[in-house]
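Peer 1: Here's a sequence, model it:
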Amino acid sequence: MNLFLDLLTLICICAAGGVGAGLRWLTETRVQAVTGDRLPWGTFVVNVVGSFLLGVLLGAVSPGGFTAQVFGLGLLGGYTTFSSSIVQSVRAGGSEGLLSGIVHAAGTALGCVLAALIGLQVA
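Peer 2: Modelled structure (predicted):
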C-alpha cells in the first residue's frame, strides 16, 4: 500500500472513531435515562450492540479490507468501550458486593460473544 492510501485510511478511521464515540455517548445517556443509574446498562447495551454489528460486518466483508478497518476498527471501535465496562464492574463490586461486579463482567463478556456470533450468522 502506498503512503497516500495509508494516510487516507488513517484519516477515515479517526473520523469514524469520533462518530462512534459520539454515538456511544448518545446511546449510553438515553439508555441510562430509561434504566436509572443503579446499574451501567448503557455501557452494556453499547458493547452488546457493537459486538453484534462487528460480527455482521466481519461476516460480510474482508476482515483486513478498508471497509472493515474504517467501520470495524474506527466506528465500532469508537462506539464500544471495554475499559469503561471493566471500571464499572469494579465499581459494582465495590458498592454492590463482589458478586455483583463478577456478574456484570461475566454477563458483559458472555453477551458480547453471543452477540458477535449471532452477527456472524446473520451476515
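
Peer 1: Going by C-alpha atoms from here, please, whenever you check contacts or count neighbours.
Peer 2: OK.

Peer 1: The protein: helices as residue ranges?
Peer 2: Ranges of helices in the chain, per DSSP state H, are 3-35, 41-60, 66-67, 77-79, 82-95, 98-122.

Peer 1: So which of those helices is the most surrounded?
Peer 2: helix 77-79 (a mean of 24; mean count of other C-alpha atoms under 10 Å).

Peer 1: wait, isn't Gly77 in contact with Gly20?
Peer 2: Yes: the criterion here is C-alpha atoms under 8 Å, and Gly77 meets it with Gly20 at 7.1 Å.

Peer 1: Compute the first-to-last residue distance for stretch 69-78.
Peer 2: Chord length of stretch 69-78, first to last residue, is 12 Å (C-alpha to C-alpha, to the nearest Å).

Peer 1: Please generate a structure for the following sequence too, so the two can be compared:
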Amino acid sequence: MNWLLVIAGAIIGAPLRYLADRTIQSRHDSLFPWGTFTVNVVGCLILGLLTGAVAAGAASSAIRLFVGTGLCGALTTYSTFSYETLRLAEDGTRFCAAADITASVVAGLGAAFTGVALARAIWA
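Peer 2: Below is the predicted model:
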C-alpha cells in the first residue's frame, strides 16, 4: 500500500514540475535556470513544512509518503539542477553556474528551515 501513496504523489509532482519549470523559464530571458531553481526551493519549503508537521504529530506517515516522498520527490530534481549547472559551466557562463549552485543551496536550506519554523508556529 505504501508504494501506491508514493506513486500517487509522483503522478502529481512530475507533471507539476514540468509545467512549472516551463512556465517560469519562459518568462525569463536569461541563461539562469529559474524554473528548476523555483521548483527545487518550493519543494524544500513543502518538505520542511511536512517534516515539522510530522514531528508535531499533525501529519501521518501516509501523508509523509504521499507528499514528501512522492510529490516532493517528483517535483524537485537534483539531476536537472546538476545538468543545467554543468551546461552553464561548459558554455562559458561560469558565474551563472556558481550563482546557481550557491543560490540553490542557500535558498533550498533556507526554505526547508522556514518550512520547519512555520510548522512549529502552527502546531506548537
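
Peer 1: Could you check how many residues crowd around Leu31 of the second structure?
Peer 2: Residue neighbour count, defined by other C-alpha atoms under 10 Å, stands at 12 for Leu31 of the second structure.

Peer 1: and it, what pairs with it in the first structure?
Peer 2: Aligning on TM-score structural alignment places Leu31 of the second structure opposite Arg38 in the first structure.

Peer 1: just Ala74 of the second structure next, same as before
Peer 2: Under TM-score structural alignment, Ala74 of the second structure pairs with Gly78 in the first structure.

Peer 1: Was I right to think that match contacts Gly20?
Peer 2: Yes: applying C-alpha under 8 Å as the test, Gly78 of the first structure and Gly20 come out as touching, 4.4 Å apart.

Peer 1: Tell me the spacing between the residue lying farthest from the centre of the second structure and Ala107 of the second structure.
Peer 2: The centre of the second structure is farthest from one residue, Gly92, which by C-alpha atoms, centre = their mean lies 26.5 Å away. Distance of Gly92 of the second structure to Ala107 of the second structure, computed by C-alpha to C-alpha: 24 Å.

Peer 1: Now do the contacts for Thr51 of the second structure.
Peer 2: Arg64, Val116 (C-alpha atoms under 8 Å, 6 or more residues apart in numbering).

Peer 1: what residue of the first structure matches up with it?
Peer 2: Mapped onto the first structure by TM-score structural alignment, Thr51 of the second structure lines up with Leu58.

Peer 1: What distance do you get for that match to Ala105 of the first structure?
Peer 2: 24 Å.

Peer 1: Point to the residue nearest the middle of the first structure.
Peer 2: Taking C-alpha atoms, centre = their mean, the centroid of the first structure lies closest to Thr80, which sits 2.0 Å from it.

Peer 1: Check the spacing between it and Leu3 of the first structure real quick.
Peer 2: Thr80 of the first structure is 29 Å from Leu3 of the first structure, by C-alpha to C-alpha.
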